[in-house]
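Q: Have a look; sequence and predicted model below, questions after that.
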Amino acid sequence: MEITGSVTEFPLPELLQLLDRRHVTGCLSLEIFSNYYSELQPQFYAIWLNQGDIVSIRHGFYKQDIFSLAVQKEWMSKFVAQKLAQRCPDNMAAGLYLESQNVLDFGQLRTLFFAEVVHRVQSLCEIKSANFKFQTLTELPMQEMTGLSIPASKVAMQGFRGGRGTSFQSVENLKNRIPAKPLSKA
């Protein structure tokens, strides 16, 4: 399945709800244009979904894996991260692997997931000028995934609320109401 369009005609929160209802697995690519400066280069985002749940997001073309994020948070050394990245199974979310090795705990995975994924998607729900393309696929970016997921419609509902959906308080409220569930292994 492929869907293309513009958020001016089909707002991102509505698109996320549709993808959630259809329980699709794939990548939603966004090309965002500046409302103020036409000479600025567009920003690119990719949002990955697994059976309608958001599992990961990427800004630009730079892959930010879970190992690097854990090093940035000083939860592990760069050396340990490199060794564990080499040993991580290809079919397992990196975050779940780190939890299974007792390197990260569920609270740390949850912190990464809400800061790096949920909050960013909520912010994107407010964009007014962007093109999108959704493509189904079977391979997810396992190295970039915490192993947690959240229904796309839950994040979209926060997006419908406008500016209130992206505040730190709203993210904290969402964390408390919606338990992030571990990604089921297929």
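A: Cool, the structure landed. All figures in this text were calculated on a predicted structure; none of them were measured in a lab.

Q: When you work out contacts or count neighbours from here on, use the C-alpha atoms and nothing else.
A: Fine.

Q: Give the residue farthest from the middle of the chain.
A: residue 39 (27.8 Å; Cα atoms, centre = their mean).

Q: which SS class is residue 131?
A: Under DSSP: H, G, I helix; E, B strand; the rest coil, the three-state class of residue 131 is strand.

Q: Report the contact partners of the closest residue to it other than its chain neighbours.
A: Nearest non-adjacent residue to residue 131, counting by Cα to Cα, 6 or more residues apart in numbering: residue 6, 4.3 Å away. Residues in contact with residue 6 (Cα atoms under 8 Å, 6 or more residues apart in numbering) are 129-132.

Q: what about residue 6, distance to residue 68?
A: Separation of residue 6 from residue 68 (Cα to Cα, to the nearest Å) stands at 33 Å.

Q: isn't there a helix covering the residue farthest from the centre of the chain?
A: No. Residue 39: not assigned to a helix; according to three-state DSSP it is coil.

Q: Please tell me how far it sits from residue 150.
A: Taking Cα to Cα, one finds residue 39 at 36 Å from residue 150.

Q: and here's the other structure:
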Amino acid sequence: MQLSGSFSELPWTEMLHFLAHSQVTGCLSLYPKSSYHQPIYTSRYHLWMAQGYFVSASSNMNGYGLLRLIQQQGWLSLNSGERLAKTLPKAMALGDYLTVQRVLSDRQRYILFQLQVIRRLNEIRHLKTALFTFQTIEQLPQLEMTGLRVPIYEIQTSAVYIAA
């Protein structure tokens, strides 16, 4: 399934309702307009979801967003993170793997999810205008995932909590 449009056609709250009920796995890309005077959509958000949950978010699609965030927190160098990522088992989130390897604590993983996903969702909530595309996918980006998730319907009601 592919869907594209703008917030003027499908507002954020209605999009959340649709995504929560459709239970799809895919990537929602948002391109906010910085201002009405600037016609270029300069920034972007990529939100990955699986069966009614947001599972990851990034500003780019290069696969290094979570590793860079871990590096910015001073918890692991990018080189060490890249080496560990090469040993990541299939279908395991990087955050889960780094926690099992005792590189990250549960608390650090929680903080990463707050910075990576919840913060971006709160920013998106305040957007007035944006273009969007949604594309279903079969494989989630394991390198971008902490292993935590938040129900889409919780974002709708602003009662955000983390579900493991």
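A: All right, it came through fine. For clarity, every value in this text was computed on a predicted model and none was experimentally measured.

Q: Confirm for me that residue 29 of structure 1 is in contact with residue 57.
A: No. At 9.7 Å, residue 29 of structure 1 does not count as touching residue 57 under the criterion of Cα atoms under 8 Å.

Q: Name the residues contacting each of these two.
A: The contact lists of residue 29 of structure 1 and residue 57 share 45-47, where a contact means Cα under 8 Å, 6+ apart.

Q: And the residue nearest the centre of structure 2, which helix or strand is it part of?
A: With distances taken as Cα atoms, centre = their mean, the residue of structure 2 nearest its centroid is residue 57 (1.6 Å). Element membership for residue 57 of structure 2 (DSSP states H and E) is strand 53-58.

Q: Return the mean post-superposition distance for that strand against structure 1.
A: In the superposition with structure 1, the average deviation recorded for strand 53-58 of structure 2 is 0.9 Å (mean Cα distance after the TM-score superposition for structure 1).

Q: roughly how far out does stretch 147-164 of structure 2 sit from the chain middle?
A: Distance, stretch centre to chain centre, for stretch 147-164 of structure 2: 12 Å (Cα atoms, centre = their mean, to the nearest Å).

Q: again but with stretch 97-113 of structure 1, I slipped
A: For stretch 97-113 of structure 1, the separation from the chain centroid amounts to 16 Å (computed by Cα atoms, centre = their mean).

Q: end-to-end on that stretch?
A: Distance across stretch 97-113 of structure 1, first residue to last, is 15 Å (Cα to Cα).

Q: Pull out the buried positions in that stretch.
A: 97-99, 103-104, 106, 108-110, 112-113 (16 or more other Cα atoms under 10 Å).

Q: farthest-separated two in these?
A: The largest separation in the buried residues of stretch 97-113 of structure 1, counting by Cα to Cα, is between 103 and 113 at 16.1 Å.

Q: Okay, helices next: where are they in structure 2?
A: Using DSSP state H, the helices of structure 2 run over 12-22, 65-72, 78-85, 94-100, 106-113, 119-125, 152-157.

Q: most tightly surrounded among the ones you listed?
A: Compared across these, helix 94-100 shows the largest average neighbour count, a mean of 20 (mean count of other Cα atoms under 10 Å).

Q: what's the mean distance for it versus structure 1?
A: Helix 94-100 of structure 2 sits 0.5 Å off on average (mean Cα distance after the TM-score superposition for structure 1).
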